[in-house]
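Participant: how would this look folded up:
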Amino acid sequence: MPSPSQVLLCYCTCPTAESAAHLAETLVGEALAACVNRVSGIQSTYRWKGEVTTDTEQLLLIKTTADRFEALKERLLALHPYELPELIAVPVERGHTAYLEWVRAAGGS
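Facilitator: Modelled structure (predicted):
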């Protein structure tokens, strides 16, 4: 179990630039994430309801902390247009110390 101040990098895909921007602005605006990068034009191939599908999506790279993750997840699931949104959190083991401290402080941790 990560410590509450553990910095996490979360991955989430969105169907459109508009939905990605709305999620990014909401998560940062509500101090659930310190920063969200939007990467456009990724190609995702996946199996959904028995069919192999390929779509163009937007990738969100969300920087947050372990103590904000559950609230971030609840908010993201409430706003996301997909029936089953991707949300994967990976602990950040190393990084620029000042940047990691900024991520921790951005949500009031």
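
Participant: only C-alpha atoms for contact and neighbour calcs from this point on.
Facilitator: Will do.

Participant: Now the element after the helix or strand hosting Thr53, going C-ward?
Facilitator: Thr53 belongs to strand 51-65 when assigned by DSSP states H and E. Downstream of strand 51-65, the next assigned helix or strand under DSSP H and E is helix 66-79.

Participant: Helices along this protein, start to end?
Facilitator: 17-29, 66-79, 97-106 (DSSP state H).

Participant: Which stretch among those helices approaches Ala89 most closely?
Facilitator: Nearest of the helices of the chain to Ala89, taken as CA to CA: helix 66-79 at 8.4 Å.

Participant: Another sequence for comparison is provided below:
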Amino acid sequence: MVEIVIAQTTVDSAELAGELARGAVEARLAACAHIDAPFTAVYRWKGAVETATEWRVSYKTTRERLPALGVWVAQAHSYDVPEWIVLPVEGGSDAYLAWVAEEAGPGQASAVQ
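Facilitator: All right, here's what the predicted structure looks like:
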């Protein structure tokens, strides 16, 4: 059985979020991507506490496609140290999980290898 995961990153603009989401799906690195509404992030960076508006991009993909997706996101990202978090999918609709596996599965062609 193909292992499905959700990978997440955050960006500082709706435009970049859209580019990262669409690009990964077009390259068949993810079956789909969701962009969350803007939220406030509070974090420590270079010794100072910062506040910023960010958008979260969540990718539904396979464990096998994850390394290529991670490289692609890192290259397309604007941050020095982008968030890259991977969450296991413990269950779900058989039909949905099969769709993710088919769309982002190891047999799918990709512009990024």
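
Participant: list the helices and strands the strand holding Thr53 of structure 1 packs on?
Facilitator: strand 7-14, helix 17-29, strand 35-48, helix 97-106 (3 or more CA pairs under 8 Å, 6 or more residues apart in numbering; DSSP states H and E).

Participant: how about a cut-off of 6 Å?
Facilitator: strand 7-14, strand 35-48 (3 or more CA pairs under 6 Å, 6 or more residues apart in numbering; DSSP states H and E).

Participant: Make TSV out of the helices of structure 1 and add distance to Leu87 of structure 1 and mean neighbour count.
Facilitator: Output for the helices of structure 1, formatted as TSV (distance: least, CA to CA, whole Å; neighbours: other CA atoms under 10 Å):
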stretch	distance to Leu87 of structure 1	mean neighbour count
helix 17-29	12	17
helix 66-79	8	16
helix 97-106	19	16
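
Participant: what's the mean distance for stretch 52-67 of structure 1 versus structure 2?
Facilitator: Compared with structure 2 after fitting, stretch 52-67 of structure 1 deviates on average by 0.6 Å (mean CA distance after the TM-score superposition for structure 1).

Participant: That stretch: which residues count as buried?
Facilitator: 57-67 (16 or more other CA atoms under 10 Å).

Participant: Which positions in structure 2 sit opposite that stretch in the alignment?
Facilitator: Mapped onto structure 2 using TM-score structural alignment, stretch 52-67 of structure 1 covers residues 49-64.

Participant: Would you mind measuring from Ser19 of structure 1 to Gly108 of structure 1?
Facilitator: 26 Å (CA to CA, to the nearest Å).

Participant: right, I mislabeled it, should have said Thr56 of structure 1
Facilitator: 35 Å.

Participant: Kindly report the same for Ala98 of structure 1.
Facilitator: 16 Å.

Participant: and what of Gln43 of structure 1?
Facilitator: Counting by CA to CA, the gap from Gln43 of structure 1 to Gly108 of structure 1 is 35 Å.
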